[in-house]
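Asks: Here you go, sequence then predicted model.
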Amino acid sequence: MPSRLSEIVHHPLSPFTKRAFYAIVVLAIVMAVGTEGLMVIEGWGLVASFYFMALLATAEGPAATPATDVGKIFAAIMAFFSIGAAISAITFTFGPLFGSVLKEGVRYFEKEEERVKDKLERKNSDPKTHSS
């Protein structure tokens, strides 16, 4: 009888779990760097810095503007990294799922096309439908 660990490791969703884990790690690193940077550059607290980064990462836009020019430049750079990381995380995690759904849709339309072609060929080759 297979062990529970073996079932988890060989589970069909295991690659999904790995992709999701890596995506979350990358997003967490970007959020941590941005939060720490704002704490150092702007002198904000942990919660205010994290909140600001969360708004940047989700493309909501910042609630408050950094006071210093360095802080504004840093926030602008982090906006690109954070939204890129968020979009990449979603794509990396769910991309294969969307790909398989798209592939199934293409297969369905190909089968339907073949079915219609066969039906038309049978209709055209039927002597009853042709009048001489």
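Replies: Here it is on my side, so go on.
Asks: okay, CA-based contacts and neighbour counts for the rest of this
Replies: Fine.
Asks: OK, contacts around residue 78?
Replies: 30, 34, 53, 56 (CA atoms under 8 Å, 6 or more residues apart in numbering).
Asks: List just the nearest of these to residue 103.
Replies: Among the contacts of residue 78, residue 30 lies closest to residue 103 (CA to CA), at 33.0 Å.
Asks: Can you give me the distance of the nearest residue to residue 45 once chain neighbours are set aside to residue 108?
Replies: Counting by CA to CA, 6 or more residues apart in numbering, residue 39 is the residue found nearest to residue 45 once chain neighbours are left out, at 5.9 Å. For residue 39, the distance to residue 108 equals 54 Å [CA to CA, to the nearest Å].
Asks: Name the residue closest to the centre of the chain, please.
Replies: Among the residues of the chain, residue 90 comes closest to the average C-alpha position under CA atoms, centre = their mean, at 1.9 Å.
Asks: let's bring in a second one:
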Amino acid sequence: MFRLLRSVRRHPLSPFSKRGLQALALFFGSIVTATFIMHLLEGWSLVDSFYYITMLTTGEGPSNSPATLVGKLFASFYSIYSVAMLLTTATLMFEPMMGYTFRRGVEFFEKEKMRLGTHQHPSTPQGQQRPSEN
């Protein structure tokens, strides 16, 4: 079982690369930290604070608003930070797959370009040479 998990993590196209896992850990760590900060600033329960932070992170909009000025400022800055962190985490996790797909697409088009360059183009009449595309 552990061998399978290790091989999945080490596969070059796996979203669970070292960088992806580090970004994911940082993302969830920031949610936990923000939950405790809102718990201390607003006096909410940990469940209410966690709910507020996750709704703020996903853009759903929280059901209740902070009452203190410091809580409002923290929520404002955290909402900007959390969106950037979410996008960074997604980018780092899926970059290997997207890079692989992009490289395969470029290779395909290069092969097609070479193949079409050696054959007659369908729009040129029989017996005429195709003009070079330099």
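Replies: Arrived safely. Just so it is clear, the structure is predicted and the values come from calculations on it, not from any experiment.
Asks: Any idea how many residues pack against residue 47 of the second structure?
Replies: Per other CA atoms under 10 Å, the neighbour tally for residue 47 of the second structure reads 11.
Asks: Quick check: which element contains it?
Replies: In this structure, residue 47 of the second structure sits in helix 46-58 according to DSSP states H and E.
Asks: and residue 54 of the first structure, what is it in contact with?
Replies: By CA under 8 Å, 6+ apart, the contact list for residue 54 of the first structure reads residue 31.
Asks: Give the equivalent position in the second structure for it.
Replies: Counting by TM-score structural alignment, residue 54 of the first structure lines up with residue 54 in the second structure.
Asks: And its match, how close does it get to residue 12 of the second structure?
Replies: Distance from residue 54 of the second structure to residue 12 of the second structure, by CA to CA: 31 Å.
Asks: picking that back up, more neighbours: which of residue 39 and residue 108 of the first structure?
Replies: Using other CA under 10 Å, the more surrounded residue of residue 39 of the first structure and residue 108 is residue 39, with 18 against 11.
Asks: and that one, what helix or strand is that in?
Replies: helix 14-42.
Asks: likewise residue 88 of the first structure?
Replies: helix 69-125.
Asks: tell me the angle of that helix relative to helix 14-42?
Replies: Angle of helix 69-125 of the first structure versus helix 14-42, following axes from the mean of the first three to the mean of the last three CA atoms, to 10 degrees, is 150 degrees.
Asks: Can you list the buried residues in stretch 88-102 of the first structure?
Replies: By neighbour count with 16 or more other CA atoms under 10 Å, stretch 88-102 of the first structure contains the buried residues 88, 89, 91, 92, 93.
Asks: quick check: stretch 65-75 of the second structure aligns to which part of the first structure?
Replies: Against the first structure, stretch 65-75 of the second structure falls on residues 65-75 (TM-score structural alignment).
Asks: quick one: contacts of the matching stretch?
Replies: With CA under 8 Å, 6+ apart as the criterion, stretch 65-75 of the first structure contacts 34, 37, 38, 41, 42.
Asks: Distance to residue 82 of the first structure for the residues you listed - can I get that in a markdown table?
Replies: Below are the contacts of stretch 65-75 of the first structure laid out as a markdown table (distance: CA to CA, whole Å):
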| residue | distance to residue 82 of the first structure |
| --- | --- |
| 34 | 8 |
| 37 | 13 |
| 38 | 14 |
| 41 | 18 |
| 42 | 18 |
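Asks: what about residue 75 of the second structure, how many residues close to it?
Replies: By other CA under 10 Å, 21 other residues sit near residue 75 of the second structure.
Asks: distance of it from residue 88 of the second structure?
Replies: 20 Å.
Asks: try residue 124 of the second structure
Replies: According to CA to CA, residue 124 of the second structure stands 49 Å off from residue 88 of the second structure.
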